[in-house]
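Peer 1: structural data only, the sequence is not supplied:
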């Protein structure tokens, strides 16, 4: 009942004489005031504390300072006088005094509605385990929030172990970023909800959001604690490791996957081959590609060929990659040739790069990236006339730029 309406302190004191007071009698009143700060009732509580002989109690006075920090109209001199009555102020009381100063100055200087300042205040209270204070600041400006505001509140409730509130707020968020997802996953982990955490990770990848390193570490903790894992769970972890350049870990996970007798599918091998490519493991990549076709009868798709071409190209084995494209790929995708063109430029294969560049321009004459790559190859070999020719051709054909994320 204390959450909605302040309770007069006298309703507690009439049942006990001042001599019978203990610190416990004030806690319900403090809970009420934290939800609805009132300077008048805070002063009333202060008066009763003095009369009861508990004015030197650092914990009680610290709670008073917390409430004063939530009431911007509180005179700083009054807060300071309370702080000075504490004989040996502890960290709790000192931190609350700092918050009183900071929050009060923010309001007086007119920055109370600034979203960046409010975000900092929410983070400040949450970091000090004062999540209800954070929520009060959050609720004061329902139309002045950004994703950072929401993330700060999610982190506060997650730190407080209130995963149900984190779930509710996460669902209400108008937009989410990687930090939002990571906070939700961490809340599940710390509360032992492993299945929910991994499902959150799956959803994150499902919407095309690349998880950050912290999310991946958290998800691996979830994965290792799970008593049972399905094929989807394994694929999520293998592909996640690969996309973050942790190729050797992804491959070790895949070997463990095989040892448990699970049959890999098409997506599993995309993750494994991508891991080999990023880690420069040519021998292993070739072996897994052969394993996929010979042992499991999986017909390679464009994504598998793309991983292999990238793997061979990074290793400088461009001729071998060309042979694979020409002999095995029915309808080569321009992306495969573009991958090789980039490899030619990196490894200084000028003549081969020239041939691939011209082939790409034939396949996809409207994309300017192919012209730029070919011009760069000519520039590397100091063929300036050819650079000018390619640039002119590019202008004549009115090529387009591929948008980032397209």
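Peer 2: Arrived safely, thanks for sending. What you see is a predicted model, and the numbers here were worked out from it, not measured in a lab.

Peer 1: from here on, contacts and neighbour counts on C-alpha atoms
Peer 2: Noted.

Peer 1: residue ranges of the helices in the stretch 251-400 of the chain, please?
Peer 2: Taking DSSP state H, counting those that start in this stretch, the helices of the stretch 251-400 of the chain run over residues 266-279, 282-294, 302-314, 318-328, 334-347, 350-363, 368-380, 384-396.

Peer 1: between these, which one is closest to residue 122.
Peer 2: Comparison of the helices of the stretch 251-400 of the chain against residue 122 by C-alpha to C-alpha identifies helix 266-279 as nearest, at 39.8 Å.

Peer 1: putting a second one here so we can go through both:
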């Protein structure tokens, strides 16, 4: 009760005084600690557990995913396997989400095989997470096959497929899926419209994008959020309608964020509009001052126009404000273990051996 009420310190003290603690008590406290983002404390408690059930492992793995630590989630899942504990449906949902974040396709595929053997593929949430994992790992065809084989689909299933198709440049197919969805009586939600607007943006379907944006409120009573506004600005900017995109931003009922102004800046980069690019940067310097990407885009626009003094000025501005270019990074899975690398970083424990090759 203490833990669920948020009084975690009182709950911890009470827990320490308990002469006998069952797994349910341990699991509740671990879950509440992860919800409060106290992931290290949760892990400390987890490691002290004398007997870990599948729910204990799942609570800790899911906690890592919720706290933005997918690598730790995957590592712990492997420890769970080594301990001989079989995952349940909740476990695999958490691990698949971690695989999606890391792009660890091999583990995701292995879990997919496990799901088939255990009969978990009838679980809609499991299938939805599996679709998301394959989409984020670039395996659109497999994601589509999972989607097509589902006996039951929720709006999450449809929206994931629409968004995935749009993300991978299959905008026309995304619109077909939407038409099929509406024919079977599924009402779109806010996430669905993000995918549809992305599809229209990548295909240059201006009229269709405007209609989708309008229909959100008119037909479905969905209030557009910043992400929808950002998609519309991206749609107009990609098409070269920069003045209209600018007016659209100014008339937004909510304050534009860095993503919205960044979409306009991206259009200015493609269509060489320095004036609007400079205005976008003025806003971005306030909204997202340490994002090096925006400065680099403006610098490149100046360079392409041969305005070298302005290019140098932007570089000086970055230096003066302490904005550093973000180094590239990548990850690779070897023998089931995820290794992360950052450009110019030699801190990997096997760095000497790696660079010799």
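Peer 2: Everything's here; your move. Because the structure is predicted, anything quoted here is derived from the model rather than measured.

Peer 1: quick one: closest of the helices of the stretch 251-400 of structure 1 to residue 155 of structure 1.
Peer 2: Proximity to residue 155 of structure 1 (C-alpha to C-alpha) singles out helix 266-279 among the helices of the stretch 251-400 of structure 1, at 31.4 Å.

Peer 1: so where do the helices sit in the stretch 1-150 of structure 1?
Peer 2: Using DSSP H, counting those that start in this stretch, the helices found in the stretch 1-150 of structure 1 span residues 10-13, 27-35, 39-51, 58-69, 76-84, 91-108, 115-127, 131-140, 147-159.

Peer 1: now name the helix or strand holding the spatially most central residue of structure 2.
Peer 2: Of all residues in structure 2, the one closest to the mean position by C-alpha atoms, centre = their mean is residue 101, 6.8 Å from it. Counting by DSSP states H and E, the element that carries residue 101 of structure 2 is helix 89-102.

Peer 1: centre of the chain to that helix, how far?
Peer 2: On the basis of C-alpha atoms, centre = their mean, to the nearest Å, helix 89-102 of structure 2 is displaced by 13 Å from the centre of the chain it belongs to.

Peer 1: against residue 296 of structure 2, how distant is the residue nearest to the centre of structure 2?
Peer 2: Distance from residue 101 of structure 2 to residue 296 of structure 2, counting by C-alpha to C-alpha, to the nearest Å: 26 Å.

Peer 1: for stretch 60-77 of structure 2, buried residues please.
Peer 2: For stretch 60-77 of structure 2, burial by neighbour count (16 or more other C-alpha atoms under 10 Å) applies to 60-66, 69-74, 76-77.

Peer 1: residues contacting residue 314 of structure 2?
Peer 2: 295, 298-299 (C-alpha atoms under 8 Å, 6 or more residues apart in numbering).

Peer 1: corresponding residue for it in structure 1?
Peer 2: With TM-score structural alignment defining the correspondence, residue 314 of structure 2 maps onto residue 390 in structure 1.

Peer 1: residues contacting stretch 124-142 of structure 1, please?
Peer 2: Residues contacting stretch 124-142 of structure 1 (C-alpha under 8 Å, 6+ apart): 34-35, 70, 113, 118, 121-123, 149, 152-153, 155-157, 159-160.

Peer 1: and which of these is nearest to residue 102 of structure 1?
Peer 2: Closest approach between those and residue 102 of structure 1, by C-alpha to C-alpha: residue 121, at 8.7 Å.

Peer 1: sorry, back to before: dump the helices of the stretch 251-400 of structure 1 to CSV, plus distance to residue 59 of structure 1.
Peer 2: Listed next are the helices of the stretch 251-400 of structure 1 as CSV, based on distance: least, C-alpha to C-alpha, whole Å:
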stretch, distance to residue 59 of structure 1
helix 266-279, 55
helix 282-294, 63
helix 302-314, 62
helix 318-328, 71
helix 334-347, 65
helix 350-363, 74
helix 368-380, 66
helix 384-396, 74
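
Peer 1: mind checking these for the one nearest to residue 402 of structure 1?
Peer 2: Of all the helices of the stretch 251-400 of structure 1, it is helix 368-380 that lies closest to residue 402 of structure 1, at 7.6 Å by C-alpha to C-alpha.

Peer 1: so where is that closest one in structure 2?
Peer 2: With TM-score structural alignment as the criterion, helix 368-380 of structure 1 aligns to 292-304.

Peer 1: contacts for the matching stretch next, please.
Peer 2: By C-alpha under 8 Å, 6+ apart, stretch 292-304 of structure 2 touches 262, 265-266, 269, 272, 274, 277-278, 281, 284, 308, 310-312, 314-315, 318, 323-326.

Peer 1: let's go with 10 Å and repeat that
Peer 2: Around stretch 292-304 of structure 2, the neighbours that count as contacts under C-alpha atoms under 10 Å, 6 or more residues apart in numbering are 258, 261-262, 265-266, 268-274, 277-278, 280-281, 284-285, 288-289, 306-315, 317-318, 322-326.

Peer 1: can you check stretch 205-215 of structure 1 too?
Peer 2: By C-alpha under 10 Å, 6+ apart, stretch 205-215 of structure 1 touches 177-179, 181-186, 200-201, 203-204, 216-217, 219-221, 236, 239-241, 243-244.

Peer 1: and with 8 Å instead?
Peer 2: In contact with stretch 205-215 of structure 1 (C-alpha under 8 Å, 6+ apart) are residues 178, 181-182, 185, 201, 204, 236, 240, 244.

Peer 1: so which of those sit within helices?
Peer 2: Members of the contacts of stretch 205-215 of structure 1 lying in helices (criterion: DSSP state H): 178, 181-182, 185, 201, 204, 236, 240.
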